[in-house]
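J.: got a sequence here, can you model it:
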Amino acid sequence: RTPAISSRSRAEATPEERKKVERLSKKCLWQALAQNGLVDLVAPAHNRTLRDGVLAETLRPFTAPPVHRIRSYYGEEVAFYFAWMSHFTRWLVLPGASGLIVKLYLDRHVGTETVDTCIYAPLHGLFTFLWAMVALRAWDREQCRLAHGWGTHGAYWQESHRFYDDRPQFRGVDRISPITGKVETYYSSRRKAVKYVGSAVVTSILLSGAFLVMIWSLNLQGYIRPYDDPERWQEVHYHPFHYPFLSRLADEGNLFDAASQYM
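T.: Next comes the predicted model:
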């Protein structure tokens, strides 16, 4: 590639500067000019053929960007940006499809169903939550795969964007990583599994308690009232979260009635 050199005019150079350039004539021209302060910037010029080829392939519809060609021409940082955008765009198809199903269901039941009453809306929210965790994990694997392939694993800009750095409280034994060949802190999978199970049990108990309190609160506020919608709930006890002894307190004239003198 032909370097594009911005320099001061020869007429502005002093005789002393010219002598220095002559003494350095055996060196590369831009190195001699830079050493004498005559060069402001040296940058490679674009190769139009390569650039247009990368651009055309990147703009091609329904295809992933050519991250390897982008990396060869623009460098790893730009290539990782396009790799992330491609990964994120592909993964957005899943929550988009889930949201479309909910939207079509609501459109089909206009007047009878809303976002607040649609039974699929909470499932869509749960699916989106799980999708976000899996998508980030998948990107972490893809990022590591590209970094190892390009020889940039451990670069300063990648380390500053890691999602899963070791916590200061992390404990383990030092070993040689079979992947990177470097020393890493290792914690056995068996011991991890035991702690995962214990954490899952404790978390489930706490979440169940919070969920039960929320259901009681909804009953006390009168939000769960099956007899207000007899077409949907044929009998009161069919509603899985209805507690009659609590929901009665929200009836007209009772303690938690919105118009009660006690509220």
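
J.: CA atoms for contacts and neighbours, from now on please.
T.: Fine.

J.: remind me which helix or strand G149 belongs to.
T.: Counting by DSSP states H and E, the element that carries G149 is helix 121-150.

J.: show me which residues of that helix are buried.
T.: Taking 16 or more other C-alpha atoms under 10 Å as the basis for neighbour counts, the residues of helix 121-150 that come out buried are 121, 124, 128, 131, 135, 139, 143, 146-147.

J.: centre of the chain versus the top helix by length along the chain, how much separation?
T.: When every helix of the chain is counted residue by residue (DSSP state H), the longest turns out to be helix 189-220. Offset of helix 189-220 from its chain centre (C-alpha atoms, centre = their mean, to the nearest Å): 26 Å.

J.: just the element for W157, please.
T.: Assigned by DSSP H and E, W157 belongs to helix 156-159.

J.: right, and the helix or strand after that helix?
T.: strand 173-176.

J.: show residues contacting that next one.
T.: The set of residues external to strand 173-176 that reach it, using C-alpha atoms under 8 Å, 6 or more residues apart in numbering, is 182-187.

J.: and this one, please, so the two structures can be compared:
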Amino acid sequence: MGVEDKPEFELVRPAYYGTLRISPITHLPEIHYHRLNRMYHYLFSFAVTIVLLCGTMFVMVCSFNLQGYMSAKDSLFHVELLHRYSEPGAIFDPLGPYSLVPVIIHSLFIMQCNERYSSVALWLTEKENHR
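T.: Predicted coordinates for the structure are as follows:
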């Protein structure tokens, strides 16, 4: 065990970039990307992810109001303007023919978000410049 079974050189991702420097350990040239630059990109990735999650949560709250799940008027997420469409006799009445429309729209929205976020996550990972 130990370092005997490790390859002599670590493979570097082809898209990895940085400045050429002499390694303080191996004394060989290596590509170096400064830690502060990477931290900046981590914070940027975090901010983008939070914004996207907030948008998704907003749509989820709207959907739950249209489905009648947010009926407590003192709830933080109760939106009376949307909830009234889920009351008996309204268009999205739980016993009516259109009660599943908010569920279907919510599902389609989540599928679209998942597809788009996958490409955003790939882009953010590239920006973080992992080895």
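
J.: on that earlier part again, centre of the chain to the helix holding W157 of the first structure, how far?
T.: Using C-alpha atoms, centre = their mean, we find the averaged C-alpha position of helix 156-159 of the first structure to lie 17 Å away from the chain's own average C-alpha position.

J.: again with stretch 179-187 of the first structure
T.: On the basis of C-alpha atoms, centre = their mean, stretch 179-187 of the first structure is displaced by 25 Å from the centre of the chain it belongs to.

J.: which residue, other than its chain neighbours, is closest to the aligned partner of S188 of the first structure in the second structure?
T.: Matched across to the second structure, S188 of the first structure falls on H34, judged by TM-score structural alignment. Nearest non-adjacent residue to H34 of the second structure, counting by C-alpha to C-alpha, 6 or more residues apart in numbering: G18, 7.8 Å away.

J.: the one you found maps to what in the first structure?
T.: So G18 of the second structure corresponds to G172, using TM-score structural alignment.

J.: what does L82 of the second structure give?
T.: For L82 of the second structure, the residue aligned by TM-score structural alignment is L246.

J.: can you give me the neighbour number for its match?
T.: For L246 of the first structure, the number of neighbouring residues by other C-alpha atoms under 10 Å comes to 18.

J.: who does the helix or strand where it lies touch, helix- and strand-wise?
T.: Here L246 of the first structure sits within helix 244-247, counting by DSSP H and E. The contact analysis (3 or more C-alpha pairs under 8 Å, 6 or more residues apart in numbering; DSSP states H and E) places helix 244-247 of the first structure against helix 189-220.

J.: the helix it packs on packs against which elements?
T.: Helix 189-220 of the first structure packs on helix 244-247, going by 3+ C-alpha pairs under 8 Å, 6+ apart.

J.: pull out the buried residues from the helix it packs on.
T.: With burial defined by 16+ other C-alpha under 10 Å, the residues of helix 244-247 of the first structure counted as buried are 246-247.

J.: where's the closest residue to K73 of the second structure other than its chain neighbours relative to S71 of the second structure, distance?
T.: Taking C-alpha to C-alpha, 6+ apart as the measure, K73 of the second structure lies nearest to E80, with 7.7 Å between them; neighbours along the chain are not counted. Using C-alpha to C-alpha, to the nearest Å, E80 of the second structure is found at 9 Å from S71 of the second structure.

J.: quick check: neighbours shared by the two?
T.: N65.

J.: let me see the contact set for the nearest residue to V79 of the second structure once chain neighbours are set aside.
T.: Of all residues beyond its chain neighbours, the one nearest V79 of the second structure is N65 (6.4 Å), with distances taken as C-alpha to C-alpha, 6+ apart. Taking C-alpha under 8 Å, 6+ apart as the contact definition, N65 of the second structure lies against 71, 78-80, 82-83, 86.

J.: the first structure: which residue goes with N65 of the second structure?
T.: The pairwise alignment with the first structure assigns N65 of the second structure to N219, based on TM-score structural alignment.

J.: what's the local residue count around the residue nearest to H34 of the second structure?
T.: Neighbourhood size, G18 of the second structure [other C-alpha under 10 Å]: 11.

J.: for it, give its distance to R116 of the second structure.
T.: G18 of the second structure sits 28 Å away from R116 of the second structure, going by C-alpha to C-alpha.

J.: for G96 of the second structure, same thing?
T.: As judged by C-alpha to C-alpha, G96 of the second structure and R116 of the second structure stand 33 Å apart.

J.: I am finished for the moment; much appreciated.
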